[in-house]
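1. 3D, please:
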Amino acid sequence: MHRLSLNLSLVFFLAAPAFSVAADDTKIDRPNSVIATARVGCSLHPKAEEPSDPSSTSAIPHAEKFVAREHFKEDISSGAAVRISWLGATFARRFTGKVEGDAGGTSFRTYVLNSSSSDQEILAELGRGHESSLVDVWCLLRQQPGGDSGALQTSSNPNIFFVRDLAGELGVVDAIWGGVGWEIGASPVGDKRRWPSGTRVFSR
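-> Presented below is the predicted three-dimensional model:
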C-alpha cells in the first residue's frame, strides 16, 4: 500500500508561562517522509523562579502521581481546569483508570496530515518515539483550557496522540475543540478509521 505522507505543521504562538514554541512559517512537501518540525515544549510545573499557587489546578507538584480520572472529566464550568464537554466511552474505559508517574517537562514534535491516513500509515511515518502519555495530553490541554490558541488546533480537525492504555495496549487519543469544551475520544490502533487531511499529530 502506498504510504501516505505527513506534512510539516507550522504554528506561531505567543510566549506564555510553561509553554514555548519555535516555528518557521513555511511548508515543505516531501512525499513518503516525515518532516521534523520545531519542538513544542510544555510543563505542568511552575517555573523555579515563580512561587507555586497552592489553589491552582494547573500545576502538579513534583513526585505526585498523575491520576487520569481526577483530571479527565466532563466539566464546562468557568472553574474547570480544562473545559471538557465530552469524554468518549472508549476513552473512559481504557484510559481514565490510568495512574502515571510525574512527567516534569515534555517536548513534542508536531505534524499535520496532508491526506487521509490510517493509524498504521501514520506510525510507519513517525517511526520510533511516537508514543505520548496522558500527562502529555493533559499538559497541552491545560495550556488551552477554554479553546485558546496554542499547540492544539481548535478547528474541526482532530489532534491525535498515541498512548498506551490500562492494559498496555497502544491506542489513539484524539482531542477536538467542540465550541464549548474539548471532546476527548479514543480508538484502538488498527481501527478502520482514517484520520482526515489536516489532522495534527503529536509525538515525542
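2. every contact and neighbour count from this point should use C-alpha atoms.
-> Fine.
3. ok, the closest residue in space to Arg164 that isn't next to it in sequence - how many residues close by?
-> Closest residue in space to Arg164, ignoring its immediate chain neighbours: Leu170 at 4.3 Å, by C-alpha to C-alpha, 6 or more residues apart in numbering. Neighbour count of Leu170, defined by other C-alpha atoms under 10 Å: 17.
4. quick check: Leu170 vs Pro31, distance?
-> Distance of Leu170 to Pro31, given as C-alpha to C-alpha, to the nearest Å: 26 Å.
5. and what of His130?
-> On the measure of C-alpha to C-alpha, His130 and Pro31 end up 19 Å apart.
6. quick one: list the elements packing against the top helix by length along the chain.
-> Longest helix in the chain by number of residues (criterion: DSSP state H): helix 134-143. Counting contacts by 3 or more C-alpha pairs under 8 Å, 6 or more residues apart in numbering; DSSP states H and E, helix 134-143 packs against strand 39-43.
7. go with 6 Å
-> Helix 134-143 sits against no helix or strand, with contacts defined as 3 or more C-alpha pairs under 6 Å, 6 or more residues apart in numbering; DSSP states H and E.
8. distance from it to the middle of the chain?
-> Distance of helix 134-143 from its chain centroid, counting by C-alpha atoms, centre = their mean, to the nearest Å, is 6 Å.
9. name the residues that touch stretch 182-191?
-> With contacts defined as C-alpha atoms under 6 Å, 6 or more residues apart in numbering, stretch 182-191 is touched by 84-88, 90-91, 119, 171-176.
10. please generate a structure for the following sequence too, so the two can be compared:
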Amino acid sequence: MAVISCNLTAAQTVRRLVLNSYLVRLLLIWVVSAPQAESRADDGKLPSVVPDVRVECSLKRKAGELFETEAFVAREHFKEDITPTARVRISWLGATFTRRYAIKVETEGDPSLHTYILRSPSNAVDISEELGARDETKLANVWCLLRLQANGESGALQTNSTPNIFFVRDGMGDLGVVDLLWGGAGWEIGASPIGSQRTLPLGTRVFSHGAD
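-> Just a heads-up that it's a prediction; the model follows:
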C-alpha cells in the first residue's frame, strides 16, 4: 500500500507540472498577442504607421525679425544650390517635382505637424488611407522644416538613408508625394503621384497635419 500511495503522489505531481507548463505557455501567448491586438486597426490589420513626435514650424514674420513673406512662391525657394550661402543646401531636384510643384504659390497653413514612422514597407495610397482626411500638408511646411535643417543638422527631418514624405497638392491641385532625403552634399527632393506603386521602406518618416 505504501508503494501504491507513493506512485499516486508522483502521478499527481506530474499532472500538476504538465498543467503548470500549459498555463505558462498560455500566459506567454496572451502577453505577446495582447499589445498587438490593442494596436490593430478597425479592419483587424496592424497599422503601417505609428505616431511619433509632434512638431511646430512657422514661416510667419516674427517681431523684429525678417523672415519669410506671407505668399510662398515655390520656385523662389526650391533651387539646386550647395554653396555655403545657400538658404537650404539642395543637391538635387527631381524633374517631377520641378514640373508639378515649382509653379505653386501658397499661403502658409497650419504650422503644427504630426509625424509617424513606417513600421513595415508600404505604398503612399495605404499610408494616406490610414492617416485619413488630414494627411495633406503644404510646400510651405516642407520648406519651413528644411530651413531648420538647412545643412543636414539633426531635427524633425531624418538625415539618414530613409526618406521623409509629405502629401502635398501640386500646381494642378492633384495630391502627390514629396519626399526628402539628405544625401550628404545637400537635400535630394523628389515627387511622385500618390497612386504610384513605389514601396516606401521601413523607417520612413511621414508628416501630416493629423488629428489633434
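11. still on that earlier bit, what's the match for the residue nearest to Arg164 of structure 1 in structure 2?
-> Using TM-score structural alignment, the equivalent of Leu170 of structure 1 in structure 2 is Leu175.
12. assess the claim that its match and Arg169 are in contact.
-> Yes - the criterion here is C-alpha atoms under 6 Å, and Leu175 of structure 2 meets it with Arg169 at 4.1 Å.
13. one step back: how much does whichever helix or strand comes after the longest helix of structure 1 stray from structure 2?
-> Scanning forward in sequence from helix 134-143 of structure 1 by DSSP states H and E, the next helix or strand is strand 159-164. When structure 2 is superposed, strand 159-164 of structure 1 averages 0.2 Å from its matched positions, counting by mean C-alpha distance after the TM-score superposition for structure 1.
14. what about the helices in structure 1?
-> Counting by DSSP H, structure 1 has helices at residues 68-71, 89-94, 119-126, 134-143.
15. so which of those comes closest to Gly101 of structure 1?
-> helix 134-143 (8.6 Å; C-alpha to C-alpha).
16. give me the number of residues near the residue in structure 1 that Arg198 of structure 2 lines up against?
-> Counting by TM-score structural alignment, Arg198 of structure 2 corresponds to Arg193 in structure 1. As a burial measure, Arg193 of structure 1 scores 13 neighbours (other C-alpha under 10 Å).
17. once you drop chain neighbours, what's closest to Arg193 of structure 1?
-> Nearest non-adjacent residue to Arg193 of structure 1, counting by C-alpha to C-alpha, 6+ apart: Ser118, 6.6 Å away.
18. unless I'm mixing things up, the one you found is touching Arg194, no?
-> Yes - applying C-alpha under 6 Å as the test, Ser118 of structure 1 and Arg194 come out as touching, 4.6 Å apart.
19. what about these two, which has more around it?
-> It is Ser118, of Ser118 of structure 1 and Arg194, that has more neighbours when counted by other C-alpha under 10 Å, with 18 against 14.
20. that one and Trp182 of structure 1, how far apart?
-> Between Ser118 of structure 1 and Trp182 of structure 1 the computed distance is 23 Å (C-alpha to C-alpha).
21. coming back round to it: quick one: which of the helices of structure 1 is nearest Leu44 of structure 1?
-> Checking those against Leu44 of structure 1 by C-alpha to C-alpha gives helix 134-143 as the closest, at 5.9 Å.
22. wait, a helix at Met4 of structure 2?
-> Just to correct that, residue 4 of structure 2 is Ile rather than Met. Yes - counting by DSSP: H, G, I helix; E, B strand; the rest coil, Ile4 of structure 2 is part of a helix.
23. map it across to structure 1 for me.
-> Alignment note (TM-score structural alignment): Ile4 of structure 2 has no counterpart in structure 1.
24. and for Ile4 of structure 2, the neighbour number?
-> 9.
25. same deal with Ala185 of structure 2?
-> By other C-alpha under 10 Å, the residues close to Ala185 of structure 2 number 15.
26. over to the one 10 residues further on?
-> Each residue near Gly195 of structure 2 was counted by other C-alpha under 10 Å, and the total is 13.
27. distance of it relative to Gly176 of structure 2?
-> Distance from Gly195 of structure 2 to Gly176 of structure 2, by C-alpha to C-alpha: 8 Å.
28. same question, His209 of structure 2
-> For His209 of structure 2, the distance to Gly176 of structure 2 - C-alpha to C-alpha - is 15 Å.
29. what about Ala86 of structure 2, how many neighbours?
-> 13.
30. for Pro61 of structure 1, that is, sorry about that
-> 15.
31. how about Ala63 of structure 2?
-> Residues within reach of Ala63 of structure 2, counting by other C-alpha under 10 Å, total 7.
32. tell me the contacts of it?
-> Contact criterion C-alpha under 6 Å, 6+ apart gives no residues in contact with Ala63 of structure 2.
33. over to stretch 121-138 of structure 1 now: how far is its first residue from its last?
-> Chord length of stretch 121-138 of structure 1, first to last residue, is 25 Å (C-alpha to C-alpha).
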